[in-house]
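Engineer: Below are the sequence and a predicted model; questions follow.
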Amino acid sequence: MKRFLSGFLIGTAATVAAAASVVLTVKKQVIDPIDEQQVAHDEKRKRAMRKSAAR
């Protein structure tokens, strides 16, 4: 029973670690670039609004 419990706990810890690494990878590969694009788009929009108001 002791070997089963230790194997179960190690397996659970490995699964949690794998899930956490997937979440972090998705955040770094997908979510962060989208946020950067939105920030760049907002800056361009603000710059364009300033230019149009200056004319």
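Structural biologist: Everything's here; your move.
Engineer: Please count neighbours and contacts with C-alpha atoms only from this point.
Structural biologist: Fine.
Engineer: which element is I34 on?
Structural biologist: helix 32-54 (DSSP states H and E).
Engineer: chain center to that helix: distance?
Structural biologist: Remark: helix 32-54 is offset 22 Å from the chain centroid, using CA atoms, centre = their mean, to the nearest Å.
Engineer: And here is the other one:
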Amino acid sequence: MKHFTKGFLFGVVATASAVAGAVFSFKKKVVQPIEDQESRFEENRKKANRKSHSAHHGY
């Protein structure tokens, strides 16, 4: 029974670490590039808005 408990706990830890690694990898490969792209679009929109207001001097 002692070996079963050790093996079971090791399996649980190994599975949890594999899931955590998969989630981290997914975030790094999929989510982060989308967030970076959205932030660049937002930054460019703000710059264009400022430039538009500056060119017209508020008129």
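Structural biologist: Everything's here; your move. Predicted model only: the values in this text are computed from it and were never measured.
Engineer: What does the TM-score come to for these two?
Structural biologist: The TM-score (TM-score structural alignment, normalised by the length of structure 1) is 0.92; 55 aligned residues with a CA RMSD of 0.8 Å.
Engineer: returning to what we had before: structure 2: matching residues for the helix holding I34 of structure 1?
Structural biologist: Per TM-score structural alignment, the counterpart of helix 32-54 of structure 1 in structure 2 is residues 32-54.
Engineer: How many residues are close by K27 of structure 2?
Structural biologist: For K27 of structure 2, the neighbour count with other CA atoms under 10 Å is 13.
Engineer: same check, this time on L24 of structure 1
Structural biologist: Counted with other CA under 10 Å, L24 of structure 1 comes out at 13.
Engineer: Regarding it, what is its secondary structure?
Structural biologist: helix (DSSP: H, G, I helix; E, B strand; the rest coil).
Engineer: list the contacts for N49 of structure 2?
Structural biologist: Contact partners of N49 of structure 2, counting by CA atoms under 8 Å, 6 or more residues apart in numbering, are absent.
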